[in-house]
Every structure is written in C-alpha cells, then in structure tokens.
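*Asks:* give me the fold of what follows.
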Amino acid sequence: MLFAVTMDVHLPPDMDPDVKADILAREKAYSQQLQKSGVWPHIWRCAGRYSNLSVLDVKDNQQLHDVLSQLPLFPYMTIDVTPLATHPSDIALLEEGS
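*Replies:* I've put the predicted structure just below:
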C-alpha cells in the first residue's frame, strides 16, 4: 500500500543542542534504513519549511503506524497521511499492458 505522508517538524527553540543533534542523527539513520529496505522509496524536502513529503510503501495501516511512530522526531511532528491509488491515466500502466 502506498501512502503520501507530509511531515512537518516543530522542534522546541530551547531544545538542548546535544539532544537535538542526537535526535537528528537517529532520525537520519532510521529513515535511511527504511529507504534502503524499500519501505520509504521517495522523500522530498518542502522548500522553505522544515517539512518533507514522502511516499511510504507498507503492507497495511498498522505497519505505517509502526514506521511513523518509531521516528525519533515523531513527538515533534505534525503528520498528514493520504492513501494512494493507481490512476487510470498513468502511462506506466499503459506500457505494462502492451
């Protein structure tokens, strides 16, 4: 199942710099592990914001919840999830059918 996920990060301005550095390092390692495994095939920075738009490929809603809730930045995020479906005008589908 594919999901478009927008993650907006809101770190406290007074967060201890060492705590922030640790959380960011763990977040990067975890997200890159998910990218390498294929669970997180796409990630884009939303220009001008501390935010990303990602596509996650998971087996079900529970796996999506598990993946997102294990993000080290999860307590500092506002997350918007949109389930994705194949569009009938997608030319990749037309090419597969030929």
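*Asks:* rest of the way, CA atoms for contacts and neighbours
*Replies:* Will do.
*Asks:* which residues does the helix or strand in which Asp18 is found contact?
*Replies:* Asp18 belongs to helix 17-37 when assigned by DSSP states H and E. With contacts defined as CA atoms under 8 Å, 6 or more residues apart in numbering, helix 17-37 is touched by Trp40, Pro41, His42, Leu71, Pro72, Leu73.
*Asks:* sequence B follows; please return its structure for comparison with A:
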Amino acid sequence: MLYHVAMDVRLPRDLPADERADILARERAYSQDLQRGGKWRHIWRVAGQYANVSIFDVADNAELHDILSGLPLFPFMEITVTPLLRHPSAIREDDS
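*Replies:* Okay, here's the model as predicted:
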C-alpha cells in the first residue's frame, strides 16, 4: 500500500549540539536503510522548511505506524498521512 507522508520537524532550539548531531545521524541511517529496502520509496525536501514529503510502500497502516514511530526524530515531528490508491486514468503500470 502506498502512503503520502508529510513530516514537519520541530527540534527544540535549546537541544544540545551533540544530542542534535546524534539524532540526525541515526535518522539518516534509519531512513536510508528503509529506502534501500524499498519501504521508503521517495523523499523530497520542502523548500524553505525543515520538512519533507515522502512516499512509503508498506503492507498496511500498522507497518507504516511502526516505521514512523521508529524514526529518531519522531518525538519532534508533526506528521500527516494520506493513503494513496491508483488512479483509474494512470498510464504507468509500475506505480502501484
């Protein structure tokens, strides 16, 4: 199942630099692992914001929830999830 996921990050300004660096390094490793495995299909940065728009390809809501709640930045995120369905007018067979 495909999901459109918008993530806005709100790190506290007073977060110590070493803690911030650690969280960001763990976030990068976790997300790149999911990308390599095909679960996190696409990720785009939102210009001018500390935010991204992503497409996830997972079995169901529960798997997506587990993935998102495992993000090291999860406690500092506002996340909006939209389930996606193939449009009947779509011409590409590989986008489902």
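*Asks:* need the TM-score from the superposition.
*Replies:* With the length set by TM-score structural alignment, normalised by the length of structure 2, the two chains reach a TM-score of 0.95; 94 aligned residues with a CA RMSD of 1.0 Å.
*Asks:* hmm, back to that, which of the contacts of helix 17-37 of structure 1 are buried?
*Replies:* Trp40, Leu71, Pro72, Leu73 (16 or more other CA atoms under 10 Å).
*Asks:* nearest to Glu95 of structure 1 among those residues?
*Replies:* Trp40 (24.7 Å; CA to CA).
*Asks:* you'd agree Val53 of structure 2 is up against Ile43?
*Replies:* Yes - contact criterion CA atoms under 8 Å: Val53 of structure 2 and Ile43 qualify, at 5.8 Å.
*Asks:* end to end on stretch 74-88 of structure 1, go ahead and measure it.
*Replies:* Criterion CA to CA, to the nearest Å; first-to-last residue distance in stretch 74-88 of structure 1 is 34 Å.
*Asks:* you'd agree Val82 of structure 1 is in a strand?
*Replies:* No Val there; residue 82 of structure 1 is Thr. Yes - assessed by DSSP: H, G, I helix; E, B strand; the rest coil, Thr82 of structure 1 belongs to a strand.
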